[in-house]
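Enquirer: Quick one, fold the following:
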Amino acid sequence: MHWMDKLERKLGRYAVPHMMYVVTGIMLAVFAANLVLGGIVSPMLFFHRGLILQGQVWRIITFIFLPPSTSVLWIAFSLYFYCLMGNALESAWGTFRFNLFYLCGVAGSILAGFITGTGVNHFLNMSLFFAYAAVYPENQIMLFFFLPIKVKWLAAANALYFLYMFVVGGWTARAAILFSLLNIWLFFGGDLFRHIRQQAGYWKTRRQFRKNNRF
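Expert: Model prediction:
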């Protein structure tokens, strides 16, 4: 990715270290504010195209920081894994590239919101599972803090969930799924297509070999 190297040389100094700490910290603050103020904070932050066009432009970005749940246990579990995966990817790629990965997903989520009228951050944050599994497929994590499972199987379950939501969900969910995965295609699409071409070439060569060696 030579273009990414050039971009990093120009903009790398602006990268935010440990970005997921910042994202999850704001999510936690919003969650706490909702508890204290009776849930009035989140409605002021969610993405709504009509309200944005009326001047509430902060909603373009604030929906990214909406907490994934109203449950204390699920919040702790979710934010812990966001940080775990984000820090691992940042360690593997460097701060700038991880920033770029996450921000591309943010841009996709915003685009999906303008197309459908409503934006969600759910699929953006879950896209971290795919990237983490691509980089560390054999890593084992403790699901719900006690159940050991390899990351690649967790990503497979995540993919099934995405597929299910794409089939049964509305257009908001479908657009969010497609556009929030822009980061995955940007970082892993080339490798995926090369793998597909290699496999296709392998099977073509194998069929040709069998054809030429028939008696």
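Enquirer: okay, CA-based contacts and neighbour counts for the rest of this
Expert: Noted.
Enquirer: hang on, Ser78 packs against Pro68?
Expert: Yes: if you go by C-alpha atoms under 8 Å, Ser78 and Pro68 touch, sitting 7.3 Å apart.
Enquirer: Would you mind giving the secondary structure of the spatially most central residue of the chain?
Expert: For the chain, the residue nearest the mean C-alpha position is Ser127 (2.5 Å; C-alpha atoms, centre = their mean). Under DSSP: H, G, I helix; E, B strand; the rest coil, Ser127 falls in the helix class.
Enquirer: Excluding sequence neighbours, find me the nearest residue to it.
Expert: In this structure, Ser127 finds its nearest non-sequential neighbour in Leu181, 6.5 Å apart by C-alpha to C-alpha, 6 or more residues apart in numbering.
Enquirer: measure that neighbour to Val36 for me?
Expert: Leu181 sits at a distance of 34 Å from Val36 (criterion: C-alpha to C-alpha, to the nearest Å).
Enquirer: Can you pick out the residue with more neighbours from those two?
Expert: Set Leu181 next to Val36 and count neighbours by other C-alpha atoms under 10 Å: Leu181 wins out with 25 against 11.
Enquirer: Please provide the structure for the following sequence as well, for comparison with the first:
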Amino acid sequence: MNFLDKMERKYGRYALSHLTMYIIVTYIAGYIIALAAPIMRQYLTLEPYYILHGQIWRLVSWILIPPSGLDIFTIIMLFFYYSIGTSLERAWGDFKYNVYIFSGILMTILGSFLLYGIEYAVKGYPALMGTAFSTYYISLSIFLGFAISFPDMQVLLYFIIPIKIKWLAYLDVALLAYSMITSILSGNWAGCVVILCSLANVLVFFLMTRKGKHNSFRQNRRRKEFKKAVSRGEAEYRNLNGITKHKCAICGRTEKDDPNLEFRFCSRCNGNYEYCQDHLFTHEHVK
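Expert: From the prediction side, this is the model:
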């Protein structure tokens, strides 16, 4: 049992369900803000300088900034990310998916302060870098996580070309590597810091879970089936111990006396009185 499994046993009940849906909702909210009040964007960015001067809401508000502009392809990509994100939630479980996403957010924040400190130490004055850190890498980390977990899953590139998702992931990694190399050659170390910190959660998470990653989907499926079986067993146990769903207010018969009996509540009685089919129309109404 690895560290994450131990943490899940202890804190798993606090994990957020449907986290992917919340992420998509924040993107939609960001698009609405961008359309309704574009000037608000400058107050949402992840700026360590302003955070250190009291604007602490920026630690969270930058998540509202969508990864790209709004067009038809963006809408398609949102549906795509929702699909793969919910698949990861089902495969990994809510807790591990929460850890994966929130660790990425935390490392992005730490990376922004690290870069701010480096820039300040080198240049001698504070630098603004709000545009460098964005939710683009959160979306990319979801995609890379899905590609690592389901490398042979096939998607239609441009809705026409069937391609395994691992090849798209290789392409993304190659583009990231190229971006880092060009940043180093041009002396722009900030670009490297942004990429490494924003996607560090991908490397850390899979190093922590590499021993059990092949069985994680089966384990989560077995866990869910076990919980369902336990719930069914508890329901059957309650029924075996005399707790029934229906009981006639006149004769006292229940569904255990005759499974074919039908029960209805009387709308003309003053109170919640339930009757079997034999007494539903013959009883005296309670006033």
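Enquirer: all strands of structure 2, in order?
Expert: 154-157, 161-164, 263-265, 274-276 (DSSP state E).
Enquirer: Deepest-packed of those, please.
Expert: strand 274-276 (a mean of 22; mean count of other C-alpha atoms under 10 Å).
Enquirer: which part of structure 1 lines up with it?
Expert: Counting by TM-score structural alignment, strand 274-276 of structure 2 pairs with no residue of structure 1.
Enquirer: one step back: against Gly201 of structure 1, how distant is the residue nearest to Ser127 of structure 1?
Expert: Leu181 of structure 1 is 27 Å from Gly201 of structure 1, where distance means C-alpha to C-alpha.
Enquirer: same deal with Phe114 of structure 1?
Expert: 41 Å.
Enquirer: The two: which is more packed in?
Expert: With neighbours defined as other C-alpha under 10 Å, Phe114 of structure 1 and Gly201 compare such that Phe114 has more, 16 against 12.
Enquirer: Quick one: residues contacting the nearest residue to the more buried one once chain neighbours are set aside.
Expert: Spatial nearest neighbour of Phe114 of structure 1, chain neighbours left out: Arg49 (5.9 Å); criterion: C-alpha to C-alpha, 6+ apart. Residues near Arg49 of structure 1 by C-alpha atoms under 8 Å, 6 or more residues apart in numbering: Gly113, Phe114, Gly117, Thr118.
Enquirer: number of nearby residues for the last one?
Expert: Using other C-alpha under 10 Å, Thr118 of structure 1 is surrounded by 21 other residues.
Enquirer: do the third one as well
Expert: Using other C-alpha under 10 Å, the number of residues around Gly117 of structure 1 comes to 17.
Enquirer: Touching, it and Phe46? I think so.
Expert: No: using C-alpha under 8 Å, Gly117 of structure 1 is not in contact with Phe46, being 11.1 Å away.
Enquirer: hmm, back to that, gap between the residue nearest to Phe114 of structure 1 and Leu103 of structure 1?
Expert: In terms of C-alpha to C-alpha, Arg49 of structure 1 sits 20 Å off from Leu103 of structure 1.
Enquirer: Pretty sure the residue nearest to the centre of structure 1 sits against Phe187.
Expert: No: using C-alpha under 8 Å, Ser127 of structure 1 is not in contact with Phe187; the gap is 11.9 Å.
Enquirer: what sits against His18 of structure 1?
Expert: Contacts for His18 of structure 1 were tallied using C-alpha under 8 Å, 6+ apart; they are Gly86, Asn87, Glu90, Thr95.
Enquirer: mind listing what the residue lying closest to the first one once chain neighbours are set aside touches?
Expert: When the adjacent residues along the chain are set aside, Gly86 of structure 1 lies closest to Met20, with 5.8 Å between them (C-alpha to C-alpha, 6+ apart). Contact partners of Met20 of structure 1, counting by C-alpha under 8 Å, 6+ apart, are Tyr82, Cys83, Gly86, Asn87.
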